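Enquirer: quick one, fold the following:
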Amino acid sequence: MSLKIEMGRKRIDLCKIIEFPVVHDHRGNLTFIEENKHVPFEIKRIYYLYDVPSGAVRGGHAHIELHQLIIALSGSFDVIIDDGYQRKSFFLNRPHYGLYIPPGMWREIENFSSNSVALVLASELYDEEDYIRDYEKFRKMVREGFWDESD
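Expert: So this is what the prediction gives:
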């Protein structure tokens, strides 16, 4: 997937809320997600966070190649995105909305409500080599243009 940024836009603007279809029914609603249609990548891994203790912060890393989509299946939480220059906060609390995060974004997930479940769709299988867990290393990679498109 190309990360080309239009003139005047910032890298952080690549992070966006995606709304999924909702099938309303008196027996309960249904939402579905299709890769490369609702999610802008092929889904290779799915995982979820739950039973997060009060005050805990998850994330605290960036990815080199991995694309993610985070969904609050139950409850709510904040996702803080940092592109190396600025930060932006997203409040997730609806199971038919997901936050798309491309590679090269530092993320932290905090303020989990009780019984919240965060579902994550990922473009790659788990690979520790894809993680950047040191914020200063991440900032250095950003300043050196690691994720900049070259045309």
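
Enquirer: all contacts plus neighbour counts: C-alpha atoms, from now on.
Expert: Noted.

Enquirer: helices of this protein, start to end?
Expert: 135-143 (DSSP state H).

Enquirer: farthest residue from the center of it?
Expert: The C-alpha centroid of the chain is most remote from H26, which lies 31.3 Å away (Cα atoms, centre = their mean).

Enquirer: can you tell me how far that residue is from R94?
Expert: Counting by Cα to Cα, to the nearest Å, the gap from H26 to R94 is 18 Å.

Enquirer: same deal with F112?
Expert: For F112 relative to R94 (Cα to Cα), the value is 13 Å.

Enquirer: overlap in contacts, those two.
Expert: Here F112 and R94 share the contacting residues G75, S76, scored by Cα atoms under 8 Å, 6 or more residues apart in numbering.

Enquirer: show me which of the two is the more surrounded one.
Expert: Between F112 and R94, counting by other Cα atoms under 10 Å, F112 is the more crowded of the two (25 against 14).

Enquirer: spatially nearest residue to that one (excluding sequence neighbours)?
Expert: Counting by Cα to Cα, 6 or more residues apart in numbering, F112 lies nearest to F77, which is 4.4 Å off, once chain neighbours are set aside.

Enquirer: pull up the gap between the one you found and M141, please.
Expert: Counting by Cα to Cα, the gap from F77 to M141 is 28 Å.

Enquirer: cool, and H26?
Expert: 51 Å.

Enquirer: one more to line up against the first:
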Amino acid sequence: MNIKLIDIPKINDVRGNLAVIEGNCIPFEIKRVYYLFDVPSNAYRGGHSHKEQLELLVALSGSFDVILNDGNSKQSIMLNKPDKGLLIPTGVWRELENFSSGSVCLVIASGEFDESDYIRDYDLFLSSKQS
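Expert: The predicted structure is shown next:
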């Protein structure tokens, strides 16, 4: 699976740290930014794959698990550091779960919202991997 944890440059300061996402920190041009918050601990988000869009997920606060599936293997990654981003390539099914209280998931995307880019049916996702 071609996922990657990316170190987000940070500046340590006794007054508080500063993390910066700019330039070539991520391998795509940013077209959309959104965030998930107030997600109940027993709920899950995601449940889809993208045909063309790349995404970088960052736990700005708290923690959550990202379950990734490329059709052949499954992997779970806990995000809990605001200076680490999870780069998810195209064609990877993702589900987010186990949100801690107060968690915030920042999503930086390579494309604007386009419903036709989503595969929301898991069986359809699996069959697309067989072709």
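
Enquirer: picking that back up, settle it for me: which of F77 and M141 of structure 1 has more neighbours?
Expert: Using other Cα under 10 Å as the criterion, F77 of structure 1 and M141 rank with F77 on top: 21 against 16.

Enquirer: which residues of structure 1 does stretch 67-84 of structure 2 align to?
Expert: Aligning stretch 67-84 of structure 2 against structure 1 (TM-score structural alignment) gives residues 80-97.

Enquirer: right, I mislabeled it, should have said stretch 94-109 of structure 2
Expert: Using TM-score structural alignment, stretch 94-109 of structure 2 pairs with 107-122 in structure 1.

Enquirer: pull the residues that contact that stretch.
Expert: The contact list for stretch 107-122 of structure 1 (Cα under 8 Å, 6+ apart) reads 43-52, 54-62, 66-82.

Enquirer: out of these, which end up buried?
Expert: Using 16 or more other Cα atoms under 10 Å as the burial test, those include 43, 52, 60-62, 66-82 as buried.

Enquirer: out of these, list just those in strands.
Expert: Under the assignment DSSP state E, these contribute 60-62, 68-74, 77-82 to strands.

Enquirer: dump the residue contacts of the most centrally placed residue in structure 2.
Expert: Among the residues of structure 2, the one closest to the centroid is L57, at 3.1 Å (Cα atoms, centre = their mean). L57 of structure 2 is in contact with G85, L86, L87, I88, C105, L106, V107, I108, counting by Cα under 8 Å, 6+ apart.

Enquirer: ok, the third one touching K4?
Expert: Think L87 of structure 2. Yes. Shown here, L87 of structure 2 and K4 form a contact pair, counting by Cα atoms under 8 Å, at 5.2 Å.

Enquirer: so those two - more neighbours on which side?
Expert: Using other Cα under 10 Å, the more surrounded residue of L87 of structure 2 and K4 is L87, with 21 against 12.

Enquirer: how far away is the more buried one from I108 of structure 2?
Expert: For L87 of structure 2, the distance to I108 of structure 2 - Cα to Cα - is 9 Å.

Enquirer: overlap in contacts, those two.
Expert: Common contacts of L87 of structure 2 and I108 (Cα under 8 Å, 6+ apart): E55, L56, L57.

Enquirer: looking at those residues, which one is closest to D121 of structure 2?
Expert: Checking the shared contacts of L87 and I108 of structure 2 against D121 of structure 2 by Cα to Cα gives E55 as the nearest, at 19.0 Å.

Enquirer: what segments of structure 2 are strands?
Expert: Using DSSP E, the strands assigned to structure 2 run over residues 4-7, 10-11, 18-19, 32-37, 45-50, 55-61, 64-69, 74-79, 84-88, 93-97, 104-109, 118-119.

Enquirer: can you redo those strands as JSON lines with distance to I26 of structure 2?
Expert: Output for the strands of structure 2, formatted as JSON lines (distance: least, Cα to Cα, whole Å):
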{"stretch": "strand 4-7", "distance to I26 of structure 2": "8"}
{"stretch": "strand 10-11", "distance to I26 of structure 2": "14"}
{"stretch": "strand 18-19", "distance to I26 of structure 2": "13"}
{"stretch": "strand 32-37", "distance to I26 of structure 2": "13"}
{"stretch": "strand 45-50", "distance to I26 of structure 2": "18"}
{"stretch": "strand 55-61", "distance to I26 of structure 2": "8"}
{"stretch": "strand 64-69", "distance to I26 of structure 2": "19"}
{"stretch": "strand 74-79", "distance to I26 of structure 2": "17"}
{"stretch": "strand 84-88", "distance to I26 of structure 2": "8"}
{"stretch": "strand 93-97", "distance to I26 of structure 2": "19"}
{"stretch": "strand 104-109", "distance to I26 of structure 2": "9"}
{"stretch": "strand 118-119", "distance to I26 of structure 2": "22"}
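
Enquirer: no more questions from me, cheers.
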